[in-house]
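In: my questions are about this predicted structure, shown below with the sequence.
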Amino acid sequence: MYIKDTWNFGAHPPLTCIRKHQRTLTVEVGQPLKKFRSSKQLTRVVYEAFLAHEDAFTLCEILHRDVSGGNILIVYDKETPEDDHEGGGRGLLNDWDMAIRMADLDKPARQVERTGTWQFMSIGLLRNRNKKHEAQDDFESFIYVMLHHGLRYMTHSAVGPGLRNIISSIFDIAIDVGNGQWVGALGKGALVHGLGPLPQDFHFACGPFNQWIKHTIHAIKQWQTAQAQQPEVSAVALDTEPAIDLNKKPVFHDHSRLRDFWQAVLEMDGWPRNDRARYQLEPRGNKRPSEDSAQPAPKRRKSGRFTAAAASGNAATPA
């Protein structure tokens, strides 16, 4: 009742977001991505969601803009039954509520907060609210989905008491810069340039998955370097000889190079059998472990804000 009073002017951002309530129904009933039944199934399911993203972008000129762990589902049906050792099923890229036609990307933003799920948003979007959302930002989000699920549910060298803080440092930290705006990506920026928060000798037990993660993180750095037109900074923790030639067009130039590399990794030998998801985070104090307690912010808080406590070694908590 006081919103129009003189004393209250300036209390609310000037942008007005006009929304239309809608419901999207699908024939498929999917399972959460965190229920993957092998590392290869996880990699393939996210790859198939990436293919859906490519089709929507290249054929329909639509950009998803909210690639996240909660928006990629595993579907089991007659065409993709369960498999004995790789899990079967197929990937479904869901929740197109935030999708936009490419022709509308240059229009002014309708809301103060960025579009997307905070933990999986690109470095560029987290650093600069005015940055135009591009396909490459979604490419980066696919990589964070893989890394996020790998750290939480797969076997790797960082499993232990500090894992919760490592994950929080990469995905959760946000800084309030005033006027209702938040910035982030301190942990992601450090990760991409090999400066932490993962240990220098970090690796996943699954060889093909480990290689995919290392080279796609390198691709993020490569794209940032190409955009900034600056010499590349050599990585520390994730420095390795690329499995593909990175001296041509950047991997992020379009969907094709990332797609081809993804497919090549899926065809590699060395994928373990039946290495299904196992929750790797230890409980806080005497609290019983819960997968749900450590999941990304729910959809009702698209851009979940978190304290910078993780930067000092404490787990970040929702504000």
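Out: Perfect, I can see it now. Residues are numbered from 1 along each chain as shown.

In: contacts and neighbour counts: CA atoms only from here.
Out: Fine.

In: hmm, Gly69 and Gln31 touching each other?
Out: No: using Cα atoms under 8 Å, Gln31 makes no contact with Gly69, being 11.6 Å away.

In: which one of those two has more residues nearby?
Out: More neighbours surround Gly69 than the other of Gln31 and Gly69, with 24 against 17 (other Cα atoms under 10 Å).

In: tell me the contacts of the more buried one?
Out: Counting by Cα atoms under 8 Å, 6 or more residues apart in numbering, Gly69 touches 33-34, 120, 145, 149.

In: from these, which land in strands?
Out: Assigned to strands by DSSP state E, none of those qualify.

In: in a markdown table, list those residues along with neighbour count and distance to Lys214.
Out: Conversion of the contacts of Gly69 to a markdown table gives the following (neighbours: other Cα atoms under 10 Å; distance: Cα to Cα, whole Å):
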| residue | neighbour count | distance to Lys214 |
| --- | --- | --- |
| Leu33 | 23 | 21 |
| Lys34 | 22 | 21 |
| Phe120 | 29 | 17 |
| Val145 | 21 | 14 |
| His149 | 18 | 15 |
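
In: the residues you listed in helices, which ones?
Out: Counted as lying in helices by DSSP state H, out of these, are 145, 149.

In: mind checking how far stretch 33-44 is from the chain centre?
Out: How far stretch 33-44 lies from its chain's middle: 15 Å, per Cα atoms, centre = their mean, to the nearest Å.

In: swap in stretch 44-52?
Out: Counting by Cα atoms, centre = their mean, stretch 44-52 comes out at 13 Å from the chain centroid.

In: neighbours around the residue nearest to Ile213 when sequence neighbours are not counted, how many?
Out: Nearest residue to Ile213 in three dimensions, chain neighbours excluded: Leu147, at 6.8 Å (Cα to Cα, 6 or more residues apart in numbering). Number of residues near Leu147 (other Cα under 10 Å) recorded here: 21.

In: need the strands for the stretch 1-150 of the chain, in chain order.
Out: Counting by DSSP state E, counting those that start in this stretch, the stretch 1-150 of the chain has strands at residues 31-32, 62-63, 72-75, 90-93, 100-101.

In: name the helices or strands packed onto the second one?
Out: With contacts defined as 3 or more Cα pairs under 8 Å, 6 or more residues apart in numbering; DSSP states H and E, the packing partners of strand 62-63 are helix 39-60, strand 100-101.

In: comparison target, given below:
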Amino acid sequence: MDAIGMARCRSSIDLSDATSPLFDQTWDPNLHKTRFAFDNARQRLHTRTLLTPVGSSIENFPSTKRVVEALLNVSIHLEIAYDAGIIHRDVSVGNILFVEDTSTKSSVAGFLVDWDYAELTQDGIKRFNEVFVTPGSNRLKASWEEIKETLKEMTGTFAFMAIAILEERGERHDTVHDLESVYWVLIWLILRHTKHSHPHGANACHNLYDAPESSGKLQWLNSGPSTAPLPDKETPLHKLLLEMARMVYLGAVRFEDLRQSILHEKWCAMLRDALGKSGWPVDDAAIPYQLVSANQPHLNGESARQSQARERKSLQQQQLEAPVTGPLKRGSDKITGNNESQARKKRRTTPDPPSSRPATFEGSP
């Protein structure tokens, strides 16, 4: 680990490499790669990577203040990576770890792992080609035309994806989307591992994260004071949650002329300001998550989205195959009515522009 706390790769080994001097004749490299892709470049390989420092799950936090300290560190790491030409694209609760101090058994600042979905920015491509694509190397030149399309794909862990990514607006994944994911990680930890006061109680986490597409998150951001579901309204965390919700809301507005993208400097300053205040609880370590009753089965967000897509396709097919019993006038909703209904429903879940939306956030300017 270096001075800024980012994870470092110490070594890596490809277990499918038949030429490696580390293996003897009894080693079968074919057991460590797939064999059914169209070409070798698309095969999956079994590799082992050694990273430092040693990490522990952020879900076992000693206090909510330590969580915010870790998320500040992660936010800084995202900007450092972006300045170097890399976007993480998969900020999630499983990819943020506390630095485990093995000498004292205490958890301190956090760091990001799992850069598998990371992608180069346009500046990153230029640097990559200058440094690695040299005469005699076997590196392929990176292409912005290819990567900019990859950045439009829905990538990451569903529960923590930014609203714009979930809605597939065609935006390229950027660092602002990763910062929004940091917010959803914090809310996840509060709803699952603290004695929160959200009116939905034990179902709050399910209602938010298992909702199809972005509907749960849009409803959450429009719920005003409920975006800070803490029994104690005087803690620095309460105000921080309201400020973060407002910043995420303004950054998720669909209309570009009204959108206020999250600024990294302002985001980190907000976290630092909260951490510098007194009044943080000292006895709010993570509590084990209790599973919600499964008496009423629910679909998770991804399954629900796929199920609804199948239902819409089936209904549209039935409408197209149904006999026409009367003349269809121009603009008739015989066939398109269901689509229009879906569109109206989707519009209702879209947040109002900040200029017309009631000021429901406490302490908002």
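Out: It's in. Since this is a predicted model, take the numbers as computed values, not measurements.

In: related to what we said a few turns ago, could the contacts of Gly69 of structure 1 be laid out in a markdown table, adding distance to Glu134 of structure 1?
Out: As requested, the contacts of Gly69 of structure 1 are exported to a markdown table (distance: Cα to Cα, whole Å):
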| residue | distance to Glu134 of structure 1 |
| --- | --- |
| Leu33 | 24 |
| Lys34 | 27 |
| Phe120 | 14 |
| Val145 | 17 |
| His149 | 24 |
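
In: which one of the contacts of Gly69 of structure 1 is nearest to Thr26 of structure 1?
Out: Leu33 (17.1 Å; Cα to Cα).

In: which residues touch the aligned residue in structure 2 for that closest one?
Out: Aligned counterpart of Leu33 of structure 1 in structure 2: Ile58 (TM-score structural alignment). Contacts of Ile58 of structure 2 were listed using Cα under 8 Å, 6+ apart, and they are 67, 93-94, 96-98, 110.

In: overlap between these and structure 1?
Out: Retained in structure 1: 67, 93-94, 96-98, out of the contacts of Ile58 of structure 2 (criterion both residues aligned by TM-score structural alignment, their matches' Cα atoms under 8 Å).

In: from Thr227 of structure 2, how far out is the equivalent of Glu267 of structure 1 over in structure 2?
Out: Taking TM-score structural alignment, Glu267 of structure 1 has Gly276 as its aligned residue in structure 2. Gly276 of structure 2 sits 22 Å away from Thr227 of structure 2, going by Cα to Cα, to the nearest Å.

In: when those two are compared, which one has more neighbours?
Out: A direct count of neighbours by other Cα under 10 Å for Gly276 of structure 2 and Thr227 places Thr227 higher, at 21 against 10.

In: now do the contacts for that one.
Out: Per Cα under 8 Å, 6+ apart, neighbours of Thr227 of structure 2: 220-221, 241-242, 245.

In: what's the ChimeraX syntax to select whichever of the residues you listed are buried?
Out: In ChimeraX, this line selects whichever of those come out buried by 16 or more other Cα atoms under 10 Å:
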select :220,221,241,242,245
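
In: and which of the contacts of Thr227 of structure 2 is nearest Val292 of structure 2?
Out: Within those, proximity to Val292 of structure 2 (Cα to Cα) peaks at Trp220, which comes in at 19.5 Å.

In: isn't the closest one right next to Asn207, touching?
Out: No: when contacts are counted by Cα under 8 Å, Trp220 of structure 2 is not listed as touching Asn207 (9.3 Å).

In: re the thing from before, ok, which of the strands of the stretch 1-150 of structure 1 comes nearest Ser141 of structure 1?
Out: For Ser141 of structure 1, the closest of the strands of the stretch 1-150 of structure 1 is strand 72-75, at 11.6 Å, according to Cα to Cα.

In: which secondary structure elements does that closest one sit against?
Out: The contact analysis (3+ Cα pairs under 8 Å, 6+ apart) places strand 72-75 of structure 1 against strand 31-32, helix 39-60, strand 90-93.

In: so how far is the shortest one from its chain's centroid?
Out: The reference is to strand 31-32 of structure 1. For strand 31-32 of structure 1, the distance to the chain centre is 17 Å (Cα atoms, centre = their mean).

In: ditto for the second one
Out: The chain centroid and the centroid of helix 39-60 of structure 1 are separated by 14 Å, computed with Cα atoms, centre = their mean.

In: packing partners of it?
Out: In terms of contacts (3+ Cα pairs under 8 Å, 6+ apart), helix 39-60 of structure 1 is packed against strand 62-63, strand 72-75, strand 90-93, helix 135-153, helix 207-228, helix 255-266.

In: helices or strands up against the longest one?
Out: Judged by 3+ Cα pairs under 8 Å, 6+ apart, the packing partners of helix 207-228 of structure 1 are helix 39-60, helix 135-153, helix 186-192, helix 255-266.

In: nearest to Gly162 of structure 1, out of those helices?
Out: Of all these, the one in closest proximity to Gly162 of structure 1, counting by Cα to Cα, is helix 135-153 (11.7 Å).

In: tell me, the closest one lands on which residues of structure 2?
Out: Aligning helix 135-153 of structure 1 against structure 2 (TM-score structural alignment) gives residues 175-193.

In: and stretch 69-82 of structure 2, what's buried?
Out: 69-79, 81-82.

In: which residue numbers in structure 1 does that stretch align to?
Out: Going by TM-score structural alignment, stretch 69-82 of structure 2 sits over residues 44-57 in structure 1.

In: that stretch vs structure 2, average offset?
Out: In the superposition against structure 2, stretch 44-57 of structure 1 averages 1.3 Å from its aligned positions (mean Cα distance after the TM-score superposition for structure 1).

In: surely Gly189 of structure 1 touches Ser122?
Out: No: taking contacts as Cα under 8 Å, Gly189 of structure 1 lies outside contact range of Ser122: 9.7 Å.

In: neighbour count: those two, which is higher?
Out: Between Gly189 of structure 1 and Ser122, Ser122 has the larger neighbour count (other Cα under 10 Å), namely 26 against 20.

In: leaving out chain neighbours, which residue sits closest to that one?
Out: Closest residue to Ser122 of structure 1 apart from its sequence neighbours, by Cα to Cα, 6+ apart: Asp137 at 5.2 Å.

In: give the contact list for the one you found.
Out: Residues near Asp137 of structure 1 by Cα under 8 Å, 6+ apart: 65, 121-122, 124-125.

In: Arg276 of structure 1: which of the residues you listed is nearest?
Out: Met121 (26.1 Å).

In: I'd guessed that closest one sits against Ser141; true?
Out: Yes: in this structure, Met121 of structure 1 is within contact of Ser141 by Cα under 8 Å, at 5.6 Å.

In: higher neighbour count, these two?
Out: Neighbours were counted for Met121 of structure 1 and for Ser141 using other Cα under 10 Å; Met121 has more, 29 against 25.
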